[in-house]
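S.K.: give the three-dimensional model of this entry:
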Amino acid sequence: MKTKSAQTVLAESKMNQISILNRANVFEAGLFSWGIPEETARELSAHHTEINYAAGKLIFSQGSPADIVMWVVKGVVREVCPNPKGTQTLVRLATAGDVLGLADKLNEKGQWVRRFEAWTASNCVLAIVTRDHVRNLLKAMSAEELLALSERMNSAAAEWVQYYATFLGLSYRERIEMVLAELGRKFGIADGDGVLLTFEPTHSDLAEMIGSSRPVVGRVLTELADDGEIGRRERKYILLRGGTIEAAVNEVAHVANGHAPASIQLAASSRQRSAPLQRQHRWSR
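M.R.: Presented below is the predicted three-dimensional model:
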């Protein structure tokens, strides 16, 4: 029988292998969902330059020129919104196939600039193409195709507005449950005990994502552990099998697109397990 440590290593290797082998497919699938023709999507994904970044590096800052389009080939990127008083909000954790800079804007001079800033959370490989190249590809699309693209992009933007409007009306526990479910979809690997998160957000990450503080995050995670929703294996979190968060990971509704899973409810406090994992009572970092 494989040890827990060996299972963790195997899960991480599987996730990394999938990201490498299917990185173009993941990105292209996102383009297809926007209504971009297959030929255009493949042209865009095929003709790009890849750049390696070490963990903890700034990719672009708020207000910097946005003359290139970037997407994640491998690794995890933190997209952050700096706030006027020196604080910041973690907008999302981007991974393989995600486009960076979707929220770019035009400044008063008509130049594209970055609305947020991006930092690598791990060693990353990013793909870049120029906006001119993207513009030329779009010019080759028909009027009907461009209209469909415009409608889908407008729908995607509206879904983000709906998501945050919904998110703000939830308790801190419900917010963390939604965030953990989304992390399970992005970074989760099926495991005998539930869903193993191969990327672990820090306590600061979660606090920024739910608009709260680190002590609040610690208290909520303690509640979730006591209620049998999450477990701990070495330095990884597991969304425990049979819990509402683990169930939400497999739901069709996608949190990032503004849909709050119906099953995200307060967990039953008396759930029992025959072989519980180590419970998490405080974030260690």
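
S.K.: from here on, just use CA atoms for contacts and neighbour counts.
M.R.: Will do.

S.K.: ok, residue 48 touching residue 127?
M.R.: Yes. Residue 48 sits in contact with residue 127 when judged by Cα atoms under 8 Å, with a separation of 6.1 Å.

S.K.: so which of those two has more stuff around it?
M.R.: The neighbour count for residue 48 versus residue 127, taken as other Cα atoms under 10 Å, is higher for residue 127 (21 against 16).

S.K.: report the secondary structure element holding that one.
M.R.: Using DSSP states H and E, residue 127 sits in strand 124-130.

S.K.: just how off-centre is that strand within its chain?
M.R.: 17 Å (Cα atoms, centre = their mean, to the nearest Å).

S.K.: list the buried residues in it.
M.R.: 124, 125, 126, 127, 128, 129 (16 or more other Cα atoms under 10 Å).

S.K.: next secondary structure after the helix of greatest length in the chain?
M.R.: Taking DSSP state H as the criterion, the chain has its longest helix at helix 143-168. Downstream of helix 143-168, the first helix or strand assigned by DSSP H and E is helix 172-187.

S.K.: packing partners of that following helix?
M.R.: Where contact means 3 or more Cα pairs under 8 Å, 6 or more residues apart in numbering; DSSP states H and E, helix 172-187 is packed against strand 194-197, helix 203-210, helix 214-226, helix 244-249.

S.K.: wait, is residue 96 part of a helix?
M.R.: No. Counting by DSSP: H, G, I helix; E, B strand; the rest coil, residue 96 is not part of a helix but coil.

S.K.: to compare against the first, here's the next sequence to fold:
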Amino acid sequence: MATSIISTAYSRTHTFERRALLPHERDCLWQLVQGIVRATTWHENGTLISLGLWGPGDVVGRELVQVEPYHLECLTPVVAVRVPKDQWSRLTDALIRHVRGAMDLLEIVQCKDAQVCIESVLVWLARRFGCDVAEGRLIDLRLTHQDLADLVGTSRVTVTRILNQLERQGRILRVARHRLILRPTTAAPCVLLN
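M.R.: The predicted structure is shown next:
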């Protein structure tokens, strides 16, 4: 799918390092040019909640949510364009993608079966952020087991147990640190992971 980025003639690009937080600015959104950003908040008990992952062409910002606290963490190096409120009318396609991505992830995390939930989120990640390679679809996001657990609302121990189980079944092979390849099959997905 082609991604349209708002013209940088109206605003200059900003670069952020991995694990940096995108700044919150009133009446401003960020359109991602490159990289992946995770939106997060916390429960009262301190538990981290992932609200979504966003990539090139997507729009993120404090102005899109009413959640507090709210942080936008760069999972990779990120290049983004600051979009002031008077230019938001140019972002219709990106805002629609934002809503659709959030709804897709919400559907996944509502699944009661942890294994199905984790497999579904791997398929979602491959579709949203993957690129084709000879073996299938590469997801090169450096997501840890804890990152996956935060994304689907389960524990790291559960993610590790399920991934180990998938490996024993021959559906997961370790190929490189934090790199995933989702291979197409007629049955459930086969994933290569480390």
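
S.K.: the strand holding residue 127 of the first structure corresponds to what range in the second structure?
M.R.: Mapped onto the second structure using TM-score structural alignment, strand 124-130 of the first structure covers residues 78-84.

S.K.: mean per-residue distance, that stretch to the first structure?
M.R.: With mean Cα distance after the TM-score superposition for the first structure, stretch 78-84 of the second structure departs from the first structure by a mean of 0.9 Å once superposed.

S.K.: centroid-nearest residue for the second structure?
M.R.: residue 53 (2.3 Å; Cα atoms, centre = their mean).

S.K.: hang on, residue 111 of the second structure packs against residue 118?
M.R.: No. Counting by Cα under 8 Å, residue 118 is not a contact partner of residue 111 of the second structure; they are 9.4 Å apart.

S.K.: quick one, which of the helices and strands packed on helix 172-187 of the first structure is nearest to residue 152 of the first structure?
M.R.: helix 244-249 (24.3 Å; Cα to Cα).

S.K.: for the closest one, packing partners?
M.R.: In terms of contacts (3+ Cα pairs under 8 Å, 6+ apart), helix 244-249 of the first structure is packed against helix 172-187, strand 236-240.

S.K.: turn these into CSV, columns for distance to residue 66 of the first structure and mean neighbour count.
M.R.: Shown next, in CSV, are those (distance: least, Cα to Cα, whole Å; neighbours: other Cα atoms under 10 Å):
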stretch, distance to residue 66 of the first structure, mean neighbour count
helix 172-187, 26, 22
strand 236-240, 35, 23
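
S.K.: how about those in a markdown table, adding distance to residue 52 of the first structure?
M.R.: Listed next are these as a markdown table, based on distance: least, Cα to Cα, whole Å:
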| stretch | distance to residue 52 of the first structure |
| --- | --- |
| helix 172-187 | 21 |
| strand 236-240 | 25 |
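
S.K.: those: which one's closest to residue 193 of the first structure?
M.R.: Ranking these by proximity to residue 193 of the first structure (Cα to Cα) places strand 236-240 first, at 5.8 Å.

S.K.: mind listing residues that contact that closest one?
M.R.: Strand 236-240 of the first structure is contacted from outside by 184, 193-200, 228-232, 245-246, using Cα atoms under 8 Å, 6 or more residues apart in numbering.

S.K.: re earlier: for the helices and strands packed on helix 172-187 of the first structure, which one sits closest to residue 143 of the first structure?
M.R.: Across these, closest to residue 143 of the first structure is helix 244-249 (Cα to Cα), at 37.6 Å.

S.K.: quick one: the closest one to chain centroid distance?
M.R.: Averaged C-alpha coordinates place helix 244-249 of the first structure at 16 Å from its chain's average position (Cα atoms, centre = their mean).

S.K.: if we can go back for a sec, of all the helices and strands packed on helix 172-187 of the first structure, which lies closest to residue 153 of the first structure?
M.R.: helix 203-210 (23.5 Å).

S.K.: report all helices and strands that that closest one contacts.
M.R.: When contacts are defined as 3+ Cα pairs under 8 Å, 6+ apart, helix 203-210 of the first structure sits against strand 88-94, helix 172-187, helix 214-226.

S.K.: tell me the residues of the second structure aligned with it.
M.R.: So helix 203-210 of the first structure sits over residues 145-152 in the second structure, by TM-score structural alignment.

S.K.: contact partners of the matching stretch?
M.R.: 48-52, 108-109, 117-118, 121, 155-156, 158-160.

S.K.: show me what counts as buried in it.
M.R.: Going by neighbour count (16+ other Cα under 10 Å), the buried part of stretch 145-152 of the second structure is 145, 147, 148, 149, 150, 151, 152.

S.K.: now residue 154 of the second structure, what's its secondary structure?
M.R.: Applying three-state DSSP: residue 154 of the second structure is coil.

S.K.: so what's the residue lying closest to residue 185 of the first structure once chain neighbours are set aside up against?
M.R.: Spatial nearest neighbour of residue 185 of the first structure, excluding adjacent residues (Cα to Cα, 6 or more residues apart in numbering): residue 249 at 5.6 Å. By Cα under 8 Å, 6+ apart, the residues touching residue 249 of the first structure are 181, 182, 184, 185.

S.K.: distance to residue 44 of the first structure added to those residues, as JSON lines?
M.R.: Below are the contacts of residue 249 of the first structure laid out as JSON lines (distance: Cα to Cα, whole Å):
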{"residue": "181", "distance to residue 44 of the first structure": "31"}
{"residue": "182", "distance to residue 44 of the first structure": "27"}
{"residue": "184", "distance to residue 44 of the first structure": "29"}
{"residue": "185", "distance to residue 44 of the first structure": "26"}
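
S.K.: closest one to residue 27 of the first structure out of those, please.
M.R.: Nearest member of these to residue 27 of the first structure, counting by Cα to Cα, is residue 185, at 16.1 Å.

S.K.: how about that closest one, what's its match in the second structure?
M.R.: So residue 185 of the first structure corresponds to residue 127, using TM-score structural alignment.

S.K.: I appreciate the help and will end here.
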